[in-house]
Each structure stands twice: as structure tokens, then as C-alpha cells.
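Asks: Here is a sequence with its predicted model. Questions after.
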Amino acid sequence: MTSVLVVDDSQFMRTVIGNILADDGYEVYSASDGKKAVEAVEEHAPDIVTMDVKMPGMDGIEAVSEIMSTNPTPILMLSAHTEPGADATLDALSRGAVDFLAKPSGEVSPNIASLSDRLVAKVRAVSQADISSVPRDGTSSDDGVTDRDSDCDPEQTYVEHPTVVIGASTGGPKLVERIVTELPLALDAKILVVQHMPESFTDRLAARLDRKTNYTVREASDGEAVDDGDVVVAKGGYHMEVAVNVGGRIRIELTEGPRRHGVRPAIDVTMESAAARVRDPLCGVALTGMGKDGAAGIEAIHEAGGATIAQDEGTSPVFGIPKQAIETGCVDDVLPAGDIAAGICSAFTQEGQTYG
């Protein structure tokens, strides 16, 4: 039987979460704070941990660091729909947590009932994660731009007005951070990021990326222009579409159309609209995550003459999205996480560029 350790300082939430998982056939253990969670992982060796973010004493972020350094275990963060909660969750993901779920606010919230299906789906996804592939930095510092080694040649001459669409889900935030950080300013690309996240988290992801890179990063706004050197993160709850591409600049629209693959924003929506409207050099990138969102988008970009890249299985915490993209037969390069930035650069070099 698959076992889950439920960590939360609220007895009510421990009971609710524990009952949901027990009803779905999991063996459930519990802990009321981070210190007890570390001890419980050592004692019970659970298959999965659900971890509250904010707890007295050792909080969830510290507990993630300790567990991943001593007894690596797939961890699902349970976070409040607040700015501090989102920031803390992103910090936990940077330390090795696989994914997160925004939990209902308040112990008498009418949304508690809606937690069941979402929780079970997330736990199942996290249980499939290869935690050896989950990137982590072991630090909570956001000060300054992270220095990274990259195979991108800063002296290389690149094509004008390149556009990159990056799609990711489970395990994606830290990988997106790495890629955006490694891309040289000389590339001067417009970068559209679609990360499966709710609205209260995407603005914090954009703020974190802005601190980590020399590119200008912001959450997408309806009708805004995106210029060379800009990074925009799709706003949670909205599809991000490329509306027009004129003179090296693109304009994006946010829509509340039907969910694709059960999600909004959907990677396919952004990639398909980019394939239809971007006339400058274009590259689509499919990163780690569950499901098949992005496969149709990669196919559309390939058919439009754009470059396509998928993350390889060995470095994908969850090899769903990249696998589905690869199976379309429309992926030009399958690359490990550490080579994706260089692959994007290579697609846009003056000498080797054949796309767009």
C-alpha cells in the first residue's frame, strides 16, 4: 500500500486531508510541524509527503530542505492563496518539493469539499515523479542574479526578433528559472512562459524570475506589447494568446476560453497562436509535467517552420508533457535540462538558423 505523511499544524486539516487519502486507498501518517515531519519520514519512510508551508517551529520550507538532504521523498506543498504563501511555496519548490496545491482558506471554508479530487490527482502525479531529477538549490536567497554556466556563446551573432514559447507543469518552475537565467542578453528574445499555476502564484513566479535574471520579467497583461528582451509569464486562470506580430514586436491577449486538457493557461493555446501569427524566428520548448498539454502546440510550431525542443526523460521529474510532444514526431531536439538554453541559442544563430 502506498503511504503518505500528512504534515499540517491544523488538526482539522490533517484530519480532512488524511481522510481523503485514506478513502482513496493510501496508508496515512501525520505530523504537526516540520521537526516532527523530518522524524516521521525517518521512522516510516513514506512514499509521499504533503507539507503545509506555514507552521510554528520548523516550517515547511526548512522541513523540505532537511528531508531532501537526508531522506529524499516526493513532496507536495499545500499552500494558502496569499502572496506570502506563494513566495514560500516557490521557495520550497526550489529546495526540492515536486509540486504544490493551493488549499482552501479557513477551517470552515465551503471549498473544503472541492479539495478531494484535486488533492488525489496531485498526490498521484507527485507519486510518479523522479525526485532525482527535481532541481534544487538548497538556498532561499533571491538576492541578485544567479550565476550559471551556460553553453550559449555571448559573442555569437543571433537572428533578429526571436520568440521563445516555454511550456511546463509539474516540476517546472525551477527549470524555467534555470533556462531563463542561462539565456544570454545578446539573444534579445521575446520569451513567453506558460507554467500551470493558479492566478495567485503566477505573479510571484514572475517576480522571482525578474530577480534571478537580467531579462525583464512580468506577469502577462491583456493587450500588452512584448518587445525583444521581455519575458512574460501567462497569468493563472487565463489563456495567453499571441494576437499580432508586427515589426519585431508581438501583442498578447488574455482570454477566459474553455480549459484545454483541464487547465487554463494552456501551453497549446499559446504555442498554437504563436505558430499562427509569429512571422519572426520561433522556438517552442516542452518541459516536465503531467499530461499532454503542449503536444499540439509543438506540432503547430514545427509545421509553421519553427524550432522545437523537448526535455529528455532523464532530467524530467515527470516525463508526461515532453513524452507526448516527442511522440508527435515534431520535436527537433530532445535535450537534458542543462542543455536546453544552449539548444534555444543554437536555433537562433545566424549561421545555423533555419526556422521562422
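Replies: Ah, there it is.

Asks: For the rest of this, base every contact and every neighbour count on C-alpha atoms.
Replies: Noted.

Asks: Let me know whether L335 touches Q311 as I believe.
Replies: Yes - between L335 and Q311 there is a contact at 5.1 Å, judged by Cα atoms under 8 Å.

Asks: which of those two has more neighbours?
Replies: Comparing L335 with Q311 by neighbour count (other Cα atoms under 10 Å), the higher total belongs to Q311, at 25 against 18.

Asks: where's the host helix or strand of A86 relative to the chain centroid, distance-wise?
Replies: Here A86 sits within helix 83-94, counting by DSSP states H and E. Centre-to-centre, helix 83-94 and its host chain are 13 Å apart (Cα atoms, centre = their mean, to the nearest Å).

Asks: Which positions within that helix qualify as buried?
Replies: 85-94 (16 or more other Cα atoms under 10 Å).

Asks: same check, this time on stretch 166-175
Replies: For stretch 166-175, by 16+ other Cα under 10 Å, it's 166-175.

Asks: can you redo those residues as JSON lines with distance to S65?
Replies: JSON lines is the format used below for the buried residues of stretch 166-175 (distance: Cα to Cα, whole Å):
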{"residue": "I166", "distance to S65": "28"}
{"residue": "G167", "distance to S65": "27"}
{"residue": "A168", "distance to S65": "23"}
{"residue": "S169", "distance to S65": "22"}
{"residue": "T170", "distance to S65": "19"}
{"residue": "G171", "distance to S65": "16"}
{"residue": "G172", "distance to S65": "18"}
{"residue": "P173", "distance to S65": "17"}
{"residue": "K174", "distance to S65": "15"}
{"residue": "L175", "distance to S65": "18"}
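
Asks: For the stretch 151-300 of the chain, just list every one of the strands.
Replies: With DSSP state E, counting those that start in this stretch as the criterion, the stretch 151-300 of the chain has strands at 163-168, 190-195, 216-219, 225-226, 230-233, 239-246, 249-255, 282-286.

Asks: Of those strands, flag the one that's most buried.
Replies: strand 282-286 (a mean of 29; mean count of other Cα atoms under 10 Å).

Asks: Use this one as the comparison:
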Amino acid sequence: MTRAVVVDDSHFMRTVITDILESGGIEVVGEATDGREAVSAVAECDPDVVTMDVEMPNMNGIEAVEEIMATTPTPILMLSAHTENGAEATFEALDKGAVDVLAKPGGEVSTGISAIKDDLVRKVESVERADLSTVGESSPEPQSPDVADETAFAENGTVVVGASTGGPSVVENVLSGLPLAADLRVLVVQHMPDSFTSRFAKRLDGRSDYDVREAEDGDRIGGGEALVAKGDYHMVVSNYSDGRLRVKLDQGPERHGVRPAIDVTMETAAETVSDALTGVVLTGMGTDGAAGIEAIKAAGGATLAQDEETSSVFGIPARAIETGCVDDVLPAGQVPRGILSTVREPT
């Protein structure tokens, strides 16, 4: 049975989170009201996973994550408020070694809690499986591969990148490794709460040579631009003409229990894009992306998957590889070069 420590300065929230986890078959072996207590509780209880609040007195969640990862490394799920400040703080915690994030309910807390019940249990189970040696390894500055002046790339190349647990830092590194010379259109589907994808897009924009933004309904992009799927919306590739992609946002049924789904974007890209198309699946739990990789391969596109050694959770890549439709399996650090090889014109 998975053993958890619950950290929150609200007695009510600790009680509710504990009840949800225990009803989902997860044993809560300790609680803490602030970061200092969290560090002690983790050392004493040796849990499999920690749920960590962000804003707390004495020592906040970011400081607690840093201390825990330095002394008693343990998979940590951040529970953060639906605010810009909450999102920024959570990404800082991910940089310090936290594995994943779930938005705390707003408005009527009792209603919101019931709505995230299944998500909370699923996220905790996913985070528990994380390989901590691969977490929190984002590059501080873009590091694009050297591209010779004479390098020729296919015209109008499109790349669809999908990731889940442990994905943000890997996605950052992938985008920072793509040079503008490749003139790609990049679509990113990262499983993430709806209040965090805008901030994630801003981080990618600051760490990449590409112009990155959160997708809006009807958005169009051309070469050198990237869209991040908006949380709670599928990103559908609805049109492709003269090297420009158009997307629409869709709140249709979840797939694999998630929205946005990697499969939706990859499948519609495979149906719509007539030029070079590359599908990439990165770290994460579940099966989302496998059908999308099959669709891209069937459409004549190239397909890549992150390897097990560098994946925080080797679920999504493994399921894609099992389809037999993945062209190459690469360590996270080699994915940018792998993408470029799929759109480089033969000499």
C-alpha cells in the first residue's frame, strides 16, 4: 500500500485530503502544518509520496521541497492555488525537485474537492512511481544545437510533443534545443491543470528561441512559433494551408481521463498536416499518445519516444513503443537532435 504524508496549514484541507487518499487505498502515515514539520515528518515516517501545499508559515512548500530533496529524497505532489502567484511558485517547486502539480479547489471547497477526488488519487499513484534522478533537470538558458549555415531543413515541418508526469522540465529542454533555423511549427500537449498552462507557455517562451504562447480557439501559427494546449481543452488541428496551422479548442469528453489529450492533437495533426510531421512522446503515466503515434506513423510521419532511463515515469513512452510505431527511442537530452534529424533534408 502506498504511504503518504499530507502537508497543509489548513486543518480542514489536511482532513479532506487524508479522507480522499485513504478512501482511494492510500495510507496516510503523517501530517504536517508547515514546511519545517514536513521535513521532520518525511524523515520520521519515510513515506512513498508527499502532498505539499505551497503557501505556509515558517517554511513554505518550495523551501520544504528543496530541503526534503537534499536530505530524504521523496516523490512530492504540489497542491497549489488557482492563481498566477500559485502557478509561479509551483513551477519553482518543480525546479527544486517536486514531481507534479494538482490545482487545489477554489470557490465552494467541498464541491471542488469532490471534483478532484479521482485526480488526486491518480496523481499520487503516478508521482509515487517517479524516478527522482530525472526530476528537476531543466536548463536555465536555451541551448540550441549548433546548426551549420548550409544545413537544409524540410519546408513547413510540424512537431507535436506530448508529456505528462515529470514532463515540464523535459519539454523546456526540448524546445530550448530547437533552433529557429529549422522553422518548425510546434504543438505541445502537457497534462497540467487549466490554471497552469498559461504560465507554462510563458516559461517556454522565455527559455526557447521560439515564440510560444498558450493556445486560444482559432489560433494560427507559422514557422518559429509554438502553442501549448490550454488546460481542460483538447487542442484540435483544424486546418493547414500554406505552411500555417490552425487549431480549435474543444471541451469534448476526456480521453484516458485527461483533457487536453495528446492523442487528440496528434490524430488531428496526422489527418490535417500535409508536410513533414513528427510526433514525440515524453515521460508520463498512462496510455495517452500511443494512438496518436500510430496515427502519425500511418500518415507517413516520423515518431520519437523518450527512453526509460531518463523518464520520470516510463508509461506514456512505453505504451507508444509497444505499438511498434516508434522510429527511435532517445534519452531526453538527445530528443532535440532527434527531432531535427526527422526534418533535415538529405544531402
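Replies: Yep, it's here. Treat the numbers as computed from the prediction; the structure is a model and nothing was measured.

Asks: Now the TM-score, please.
Replies: With the length set by TM-score structural alignment, normalised by the length of the second structure, the two chains reach a TM-score of 0.94; 345 aligned residues with a Cα RMSD of 1.8 Å.

Asks: circling back to that earlier point, list just the one of the strands of the stretch 151-300 of the first structure that sits closest to G60 of the first structure.
Replies: Shortest separation from G60 of the first structure across the strands of the stretch 151-300 of the first structure is recorded for strand 190-195, at 22.7 Å, computed as Cα to Cα.

Asks: Against which helices or strands is the helix or strand that comes right after the helix holding A86 of the first structure packed?
Replies: Sequence order places strand 99-102 as the next helix or strand after helix 83-94 of the first structure, per DSSP H and E. Packing partners of strand 99-102 of the first structure (3 or more Cα pairs under 8 Å, 6 or more residues apart in numbering; DSSP states H and E): strand 75-79, helix 115-127.

Asks: Would you mind getting the average deviation of the last one from the second structure?
Replies: Pointing back at helix 115-127 of the first structure there. Compared with the second structure after fitting, helix 115-127 of the first structure has a mean deviation of 1.7 Å; criterion: mean Cα distance after the TM-score superposition for the first structure.

Asks: Contacts for that helix, please.
Replies: If you take Cα atoms under 8 Å, 6 or more residues apart in numbering as the criterion, helix 115-127 of the first structure is touched by 17, 20-21, 24, 47-48, 74-76, 98-101, 103-104, 290, 318.

Asks: Any quick ChimeraX command for the buried ones out of those?
Replies: Remark: buried members of the contacts of helix 115-127 of the first structure, expressed as a ChimeraX selection using 16+ other Cα under 10 Å:
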select :17,20,21,47,48,74,75,76,98,99,100,101,103,104,290,318
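
Asks: which position in the second structure aligns with K323 of the first structure?
Replies: Correspondence of K323 of the first structure to the second structure, assessed by TM-score structural alignment: A318.

Asks: could you list every residue that touches that match?
Replies: For A318 of the second structure, the contact set (Cα under 8 Å, 6+ apart) comprises E308.

Asks: now with 7 Å?
Replies: Shown in contact with A318 of the second structure (Cα atoms under 7 Å, 6 or more residues apart in numbering): no residues.

Asks: Counting neighbours, which bits of the helix or strand that V42 of the second structure is a member of end up buried?
Replies: Assessed by DSSP H and E, V42 of the second structure sits inside helix 35-45. Using 16+ other Cα under 10 Å as the test for burial, helix 35-45 of the second structure gives 35-39, 41-42.

Asks: Residues contacting the next helix or strand after it, please?
Replies: Sequence-wise, the next helix or strand downstream of helix 35-45 of the second structure (DSSP H and E) is strand 49-53. With Cα under 7 Å, 6+ apart as the test, strand 49-53 of the second structure has contacts from 3-8, 61, 74-80, 124, 128.

Asks: Ok, stretch 97-107 of the second structure next?
Replies: Residues contacting stretch 97-107 of the second structure (Cα under 7 Å, 6+ apart): 65-66, 69, 75-82, 94, 112-113, 127, 135-136, 165-166, 193.

Asks: Please measure how far the first residue of it sits from its last one.
Replies: Using Cα to Cα, to the nearest Å, the end-to-end distance of stretch 97-107 of the second structure comes to 29 Å.

Asks: for stretch 219-231 of the first structure, same thing?
Replies: From its first residue to its last, stretch 219-231 of the first structure covers 8 Å (Cα to Cα).

Asks: what does it correspond to over in the second structure?
Replies: Aligned by TM-score structural alignment, stretch 219-231 of the first structure corresponds to residues 214-226 of the second structure.

Asks: Could you list which residues are in contact with E272 of the first structure?
Replies: Contact analysis of E272 of the first structure by Cα under 7 Å, 6+ apart lists 297, 300-301.

Asks: follow-up on the earlier one: so which of the helices and strands packed on strand 99-102 of the first structure is nearest G343 of the first structure?
Replies: Nearest of those (Cα to Cα): helix 115-127, 28.1 Å.

Asks: Could you tell me the angle between the closest one and strand 48-52?
Replies: Helix 115-127 of the first structure runs at 130 degrees relative to strand 48-52, counting by axes from the mean of the first three to the mean of the last three Cα atoms, to 10 degrees.

Asks: Mean distance of the helix holding A86 of the first structure to its aligned residues in the second structure, please.
Replies: Compared with the second structure after the fit, helix 83-94 of the first structure shows a mean deviation of 1.5 Å (mean Cα distance after the TM-score superposition for the first structure).

Asks: The residue most central in space within the first structure: what's it in contact with?
Replies: Residue closest to the average C-alpha location in the first structure (Cα atoms, centre = their mean): G172, at 2.8 Å. Going by Cα under 7 Å, 6+ apart, G172 of the first structure touches 195, 287-288.
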